[in-house]
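1. just coords:
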């Protein structure tokens, strides 16, 4: 079973994401892992016009990507660099319009087993406590034999 404490450092996790998923930085780096802790991770998505939808608000797909990436980062920090851990389900509740600034995703793992991980992500506009999006997700963890 995975540890409740991260086994990857913030620098190791960032290097892994940069190496294995360079496509998340196409057009310039906007995603940053800010912190990892016991069963938690915090990510930031800088405000950029490529994340906007008509009407000038940050798009749902941009928030969905941030939540999925935060969940993936939290899991990897605790199980190690397993590139083939994959999303099996995601559920989103968009609660209010985000402010036109960076978004911060706070992820908490609810279950971290040998084969499945379940977590929740709360996304807020940077500097605000108001949650703009709440997500839950499940990841399948491949057999590590």
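-> Nice, thanks for sending it over. Just so it is clear, the model here is predicted, and its values are computed rather than measured.

2. For the rest of this, base every contact and every neighbour count on C-alpha atoms.
-> Noted.

3. Tell me the buried residues in the strand or helix carrying residue 63?
-> Secondary structure here is read from DSSP states H and E; on that basis residue 63 sits in helix 60-79. When burial is assessed from 16 or more other Cα atoms under 10 Å, helix 60-79 yields the following buried residues: 60, 63-64, 66-79.

4. packing partners for that helix?
-> With contacts taken as 3 or more Cα pairs under 8 Å, 6 or more residues apart in numbering; DSSP states H and E, helix 60-79 sits against helix 10-20, strand 31-37, strand 40-45, strand 86-94, strand 103-112, strand 116-125, strand 131-140.

5. With distance to residue 53 added, can I get the ones you listed in JSON lines?
-> Supplementary listing: the helices and strands packed on helix 60-79 in JSON lines, determined by distance: least, Cα to Cα, whole Å:
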{"stretch": "helix 10-20", "distance to residue 53": "26"}
{"stretch": "strand 31-37", "distance to residue 53": "18"}
{"stretch": "strand 40-45", "distance to residue 53": "15"}
{"stretch": "strand 86-94", "distance to residue 53": "14"}
{"stretch": "strand 103-112", "distance to residue 53": "15"}
{"stretch": "strand 116-125", "distance to residue 53": "16"}
{"stretch": "strand 131-140", "distance to residue 53": "15"}
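
6. Please compare the first structure with the one that follows:
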């Protein structure tokens, strides 16, 4: 059973704004929608800075969204640890995203003392089908 949340949605959003102010440069960045036990939901607002030729949301934009969604889920559990870092990410791009916001649902599968493992499901807003499935591992620094 996961421990009580160390940070709620507002605390995580404030921490991201303070520790990573560059996340919003050039247009809207990812938005923390919710933080729950071993989980988080993020939104990437549809914006031209996230598009690739052909007018679809780019793979790198989805990769960044998945990465930050896992990070937010971890922060909710362990608190404001800026140096928890990505050690592995794997992506399966499943279909072209619709021209809409992207929603990422992150779920931690394991949260240990030094590693966290999770998955992220990304959908276009208003769509049920996945556009991307990601798995990732984060290293958590010693206390």
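-> That came in fine, so what should we check first? Predicted model only: the values in this text are computed from it and were never measured.

7. Do you know the score for how well these two fit?
-> The pair, once superposed, lands on a TM-score of 0.97 when counted by TM-score structural alignment, normalised by the length of structure 2; 143 aligned residues with a Cα RMSD of 1.2 Å.

8. Pull the contacting residues for the residue nearest the centre of structure 1.
-> In structure 1, the C-alpha closest to the average C-alpha coordinate belongs to residue 70, at a distance of 1.1 Å (Cα atoms, centre = their mean). Applying Cα atoms under 8 Å, 6 or more residues apart in numbering, one finds that residue 70 of structure 1 lies in contact with 33, 41-43, 105-107, 121.

9. ok, now with 6 Å
-> Shown in contact with residue 70 of structure 1 (Cα atoms under 6 Å, 6 or more residues apart in numbering): residue 43.

10. try residue 125 of structure 2
-> 100-102 are the contacts of residue 125 of structure 2 under Cα under 6 Å, 6+ apart.

11. which of these are also in contact in structure 1?
-> Contacts retained in structure 1 from the contacts of residue 125 of structure 2 (both residues aligned by TM-score structural alignment, their matches' Cα atoms under 6 Å), given in the numbering of the listed structure: 101-102.

12. Make TSV out of the contacts of residue 125 of structure 2 and add distance to residue 112 of structure 2.
-> Supplementary listing: these in TSV, determined by distance: Cα to Cα, whole Å:
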residue	distance to residue 112 of structure 2
100	35
101	32
102	29
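
13. Output the helices and strands packed on helix 60-79 of structure 1 as JSON lines; include the columns mean neighbour count and distance to residue 55 of structure 1.
-> Supplementary listing: those in JSON lines, determined by neighbours: other Cα atoms under 10 Å; distance: least, Cα to Cα, whole Å:
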{"stretch": "helix 10-20", "mean neighbour count": "15", "distance to residue 55 of structure 1": "32"}
{"stretch": "strand 31-37", "mean neighbour count": "18", "distance to residue 55 of structure 1": "23"}
{"stretch": "strand 40-45", "mean neighbour count": "24", "distance to residue 55 of structure 1": "19"}
{"stretch": "strand 86-94", "mean neighbour count": "14", "distance to residue 55 of structure 1": "16"}
{"stretch": "strand 103-112", "mean neighbour count": "23", "distance to residue 55 of structure 1": "18"}
{"stretch": "strand 116-125", "mean neighbour count": "23", "distance to residue 55 of structure 1": "17"}
{"stretch": "strand 131-140", "mean neighbour count": "20", "distance to residue 55 of structure 1": "16"}
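
14. so which of these comes closest to residue 54 of structure 1?
-> strand 86-94 (16.4 Å; Cα to Cα).

15. residues in contact with the closest one?
-> 133-140.

16. Relative to residue 21 of structure 1, which of these is nearest.
-> Once Cα to Cα is applied, the member of those that ends up nearest residue 21 of structure 1 is residue 139, at 17.2 Å.
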